[in-house]
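> got a sequence here, can you model it:
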Amino acid sequence: MAAIAGAAVLVAGAGTAGRSAARHLVGLGADVTVVDARFGEETDDELAAAGVGQISIDALLAGTTRLDAFALVIVSPGFAPSHPLITQLRTAGLPVWGEVELAWRIDRAGLLGPPRTWLVVTGTNGKTTTTSMLADIVAGAGRAAVACGNIGLPALDAMAGQPRVDVLCVELSSFQLFWAPSVAPEAGVVLNVAEDHLDWHGSFDAYAQAKATALRGAVGVVGLDDPVASALPVLGRRVGFTLGDPRPGELGVRDGMLVDLAFGPGGTARDLVEASAIHPPGPSGVADALAAASLALAAGLTPREVGAGLRVFRPAAHRGEVVATVAGVEYVDDSKATNPHAAHAAILGHRRAVLIAGGLLKGAAVDDMIRDTRDRLAGVVAIGRDRELIVEAIARHAPEVPTVTVFTGDDGRVTVQYASATPETDRNADFPATIPAHSMPPRAADEPAHAVMTRAVEVAAHLAACAEDRPDTVLLAPAAASLDMFGGYASRGDAFADAARALPDARSAGGSSR
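Alright, predicted model coming up:
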């Protein structure tokens, strides 16, 4: 890579990725300026103390700074290629890299020690669980590994940490992959590809092509049960995984065992772990485990090491976590299911469930999700800005499913409306139509949202108790983003967990009665 020391570098975005890039560029001797929308009205003291220049996007677009003064631009993943700032920078002929591309080039150049092993995970859904599984498997085998990238820790920070990490288990979003065209990992996987972020990429094909960047290394792993992922081009060795019986060159499930037919000597079948031991349980959890196992085996781990890591793995909060049990019904927080594809997989992980869903659908349709899971739904409680879109989809594809909306009205009271087939009127007597939001425990700015979630959980519990075919789960799998009501999916999941644990006779996941 070109010399960084003494070069003038522009970093677009002062979020986590941009700040990480700026810090490391300064450490390598670059002259760094950060451009961000909020600069001009305010100054970032931490960046200023590090000697980093600051300029607003408006000022840069207005031409107050000469673009030809910069040798390189590092762009944060939130900047779409169609953003006016990016358009202007590219028109000026400047090279534009993402912070992952910068990390890759720094690593390949040996600027932070010998190059690491990169194992890359991407897909519309399941990225974080798969990356976490992979990091636990590799670390459990005694190799210095860390989960980084889109999972929270920037790759540059992971490489600079002490003690040294030799294996980077890198979760990458489509945004990060778009801005990292040179990355060619030891092994990479595309789990699945469904409609998401089309406003950023401009088309579904462009989104899928960005995901395919993960398959440009020595081993490319694809989810064979996903029609889009399975058709993506692989530059190196192609490996597939499936929930069915695997063929040569694949991993899959046979007689209740996760089996490898890709990496054994002569293609021999090797048992890895019982499917029943995988957490989170269900098809999506097993698929993520097969993907993680594929990357770990590609990196040289043994089947015994892979099986041991998967057997002890437990998902992080908000990803299929059982937060309470009430009268034999588990309350499951899958708040991270922020699009219909993820929620669809979450529902299929349970025999029968009352679903709490809704929020910001971002233009995504829920019709396929409702149609394909109707036999598993004992009821639906719809919340959030796009709740009526969920109600309409149920009316089209599953009108027999009891459906309720819960929302805050103009008077500040939490309102319950029965939208479709419901239990008998006398069973609804325990649930008056409205309750004052101020009757809920105070929660500062999130109070109305928590009041809605509390009421939604109460209604879901009622639907579960009234269902003829008793559900085993009340499931928060929103199929939508959370920012219409909450500060993030974690806050939404916490509100669900608090409400579930406050139900009469609830027992927390640890087994204690509340």
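
> CA only for contacts and neighbour counts going forward, please
OK.

> just give the number of residues close to residue 233.
15 (other CA atoms under 10 Å).

> can you pull out the helices in the stretch 51-200 of the chain?
Listed in chain order, the helices found in the stretch 51-200 of the chain under DSSP state H, counting those that start in this stretch are 57-61, 84-91, 99-108, 127-140, 155-160, 174-178, 198-201.

> next, format the ones you listed as JSON lines and append mean neighbour count.
Shown next, in JSON lines, are the helices of the stretch 51-200 of the chain (neighbours: other CA atoms under 10 Å):
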{"stretch": "helix 57-61", "mean neighbour count": "16"}
{"stretch": "helix 84-91", "mean neighbour count": "15"}
{"stretch": "helix 99-108", "mean neighbour count": "22"}
{"stretch": "helix 127-140", "mean neighbour count": "25"}
{"stretch": "helix 155-160", "mean neighbour count": "21"}
{"stretch": "helix 174-178", "mean neighbour count": "24"}
{"stretch": "helix 198-201", "mean neighbour count": "16"}
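
> would you turn those helices into TSV with distance to residue 50?
Formatted as TSV, the helices of the stretch 51-200 of the chain follow (distance: least, CA to CA, whole Å):
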stretch	distance to residue 50
helix 57-61	20
helix 84-91	24
helix 99-108	18
helix 127-140	32
helix 155-160	16
helix 174-178	25
helix 198-201	32
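
> so which of those gets nearest residue 361?
helix 198-201 (12.4 Å; CA to CA).

> tell me which of the helices of the stretch 51-200 of the chain lies nearest to residue 379.
helix 127-140 (27.1 Å).

> to compare against the first, here's the next sequence to fold:
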Amino acid sequence: MSEAAGRLDALTDCDADWAGLDVVVAGLAVSGFAAADALLQRGARLVVLDGREGAAEQERAEILRIMGADVRLGDDATTSLPGRPDLVVTSPGWRPEQPVLAAAAAAGIPVWGEVELAWRMRPAHGGPPWLTLTGTNGKTTTVRMLASMLEAAGLKAAAVGNVGTPILHAVLSEQPLDVLAVELSSFQLHWLGPDRARSVAPLASAVLNVAPDHLDWHGSLEAYTRDKGEVYERTEVACVYNVQDPRTEQLVRDADVTDGCRAIGFTLGTPSVGMVGVVDDVLADRAFVEERRTSAAELGTLDDVQGDSPVLAPHQVSNALAAAALARAAGVPPAAVRNGLRGFRPDPHRIAHVATVDGVTWVDDSKATNPPAAAASLAAFEHVVWVAGGLLKGADVDDLVRVHAPRLRAAVLIGRDRDQIARAIARHAPDVPVVEVDPSETGLMDDVVRRAAGLAHPGDTVLLAPAAASMDQFRDYAQRGEEFAAAVHRFTRSRQGE
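Predicted structure coming up:
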């Protein structure tokens, strides 16, 4: 073992000897800045790189320079690895073939993601356990449900990671936490992969579902799936999988876990022993009760899951069951699971009721940014005027349209890749009317709403579930949803003024 490798192996907590370590931090977004800040405060020597040089990057760069970092911005900054550092810490979105990271790999220099760094920055004693989860869809909703359950049990908890708050912020917080609910993306999990010196060991972990996504980054569905499975590695108490998604159970079988760790399934059907599921309208636990062969614990009802939502979507029930299984693995009592569900409020733009006008319900699910998410949304409604389109990023929509064609009253298509959706509808639902709204038109969403209203019948739902990213026409999915809702409200006022 080299001296550098031995030193890295000794970095197991925030009080270890980080001083003088030569580190390149790749990326100066939120997680990269958090990593650089934590390392600088412990005496590491840093070079920080980012190809962007906008206002946000310049502001962060100035702060890090004051702290002693060498910060390099712009296209030229990321074309080669500076020197021979002891370690490279990468932001999750950087691809493995990026020149800096490829050079590090070729030179045998360890590359850690922010997740590995955060784990190694935990307190030497008394650090909060991690409950980790991933999935193609539903991650943020589920991790926030989980945090709500933990808090209902009286625990100091935080939802961190891909949900928006860097894990490092929680790990190094001056206000100690009892447990972390950690959302992990496939990008973050890639950098925990099998060829790395991984030390992360969650108390419990879950994969909600696996469907094709980000294949341009991972290269194949197999590689994407394999990266998702990294969430299970070294789990101590429970690996939670989706009974309706066999890929997730296989990932549990393939994982190297701590002796005694259990596989816990969640299902929309009646749970078998070792599962959580649904009996009539009750969420039932047959995994974390002593007499699980003959009895179950009630964790809540379907009404608790639905809350103020306009519809009880099947994927919301799945999310609640997965969160409940993770909470139960951490010792949360059934009453706290129920109270957590009752106190949970979904983030905006997730099957959000906007208005009901002349018997037509308008729903904003702008967060449905890929075909699997749109499929889950469409499945919640019987008759739909579907508002879809944007940047498909190479995703295939044929299966989405074929499966849900019987639900479609009509479709109103927007965005750069709307033609691809139109062709899929022509193949699989040729009788469904399709309206394409030119992206160059001003008042885009007003036109969308007006056309959708003309196609909808009383009892229908006009559903914004784009199946695509938004950046071709909007800042992000939130702006897309906000503009849709605002246009619906303008339409409502105009109808009321008639």
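
> any idea what the TM-score comes out to?
The TM-score (TM-score structural alignment, normalised by the length of structure 2) is 0.88; 462 aligned residues with a CA RMSD of 2.2 Å.

> quick one, which of the helices of the stretch 51-200 of structure 1 gets closest to residue 329 of structure 1.
helix 127-140 (24.1 Å).

> the helices of the stretch 51-200 of structure 1: which one's closest to residue 191 of structure 1?
Nearest to residue 191 of structure 1, of all those, is helix 127-140, at 7.6 Å by CA to CA.

> residue nearest the centroid of structure 2?
residue 139 (3.9 Å; CA atoms, centre = their mean).

> now it. Nearest residue, chain neighbours left out?
Once flanking residues are discounted, residue 139 of structure 2 sits nearest to residue 183: 6.3 Å by CA to CA, 6 or more residues apart in numbering.

> which position in structure 1 pairs with the one you found?
Taking TM-score structural alignment, the alignment pairs residue 183 of structure 2 with residue 171 from structure 1.

> how about the equivalent of residue 90 of structure 1 over in structure 2: what's its closest non-neighbour residue?
Alignment note (TM-score structural alignment): residue 90 of structure 1 maps to residue 105 of structure 2. Excluding the flanking residues, the one nearest residue 105 of structure 2 by CA to CA, 6+ apart is residue 111, at 7.4 Å.

> surely that neighbour meets residue 87?
Yes - counting by CA atoms under 8 Å, residue 111 of structure 2 does reach residue 87; the two are 6.2 Å apart.

> between these two, who's got more neighbours?
Using other CA under 10 Å as the criterion, residue 111 of structure 2 and residue 87 rank with residue 111 on top: 26 against 21.

> how about the more buried one, what does it touch?
Contacts for residue 111 of structure 2 (CA atoms under 8 Å, 6 or more residues apart in numbering) come out as 87-90, 101, 104-105, 191, 196.

> trace residue 241 of structure 2 over to structure 1, please.
Alignment note (TM-score structural alignment): residue 241 of structure 2 maps to residue 222 of structure 1.

> sec struct for its match, please.
strand (DSSP: H, G, I helix; E, B strand; the rest coil).

> next, the buried residues of stretch 186-201 of structure 1.
By 16 or more other CA atoms under 10 Å, the buried positions in stretch 186-201 of structure 1 come out as 186-197, 200-201.

> what does it correspond to over in structure 2?
Counting by TM-score structural alignment, stretch 186-201 of structure 1 corresponds to residues 203-218.

> now do stretch 385-404 of structure 1
In the comparison with structure 2, stretch 385-404 of structure 1 aligns to the range 416-435 (TM-score structural alignment).

> quick one on the thing from earlier: just checking, the residue nearest to residue 139 of structure 2 touches residue 164?
No - counting by CA under 8 Å, residue 164 is not a contact partner of residue 183 of structure 2; they are 9.1 Å apart.

> if you count surrounding residues, which of those two has more?
Higher neighbour count among residue 183 of structure 2 and residue 164: residue 183, with 28 against 12, using other CA under 10 Å.

> if I look at the aligned partner of residue 332 of structure 2 in structure 1, how far off is residue 463 of structure 1?
In structure 1, residue 332 of structure 2 lines up with residue 301, judged by TM-score structural alignment. To residue 463 of structure 1, residue 301 of structure 1 is 47 Å away according to CA to CA, to the nearest Å.

> who has more neighbours, those two?
Set side by side, residue 301 of structure 1 and residue 463 show more neighbours around residue 463, with 27 against 17, by other CA under 10 Å.

> what residue in structure 2 is paired with the more buried one?
Using TM-score structural alignment, residue 463 of structure 1 lines up with residue 455 in structure 2.

> pull the contacting residues for its match.
In this structure, residue 455 of structure 2 makes contact with 385, 409-410, judged by CA under 8 Å, 6+ apart.

> closest one to residue 462 of structure 2 out of those residues, please.
Relative to residue 462 of structure 2, the closest of the contacts of residue 455 of structure 2 is residue 385; by CA to CA it sits at 4.6 Å.

> pretty sure that closest one is touching residue 460, no?
Yes - the pair residue 385 of structure 2 and residue 460 passes the contact test of CA under 8 Å, sitting 7.2 Å apart.

> what do we get in structure 1 for residue 232 of structure 2?
Checking TM-score structural alignment: residue 232 of structure 2 goes with residue 215.
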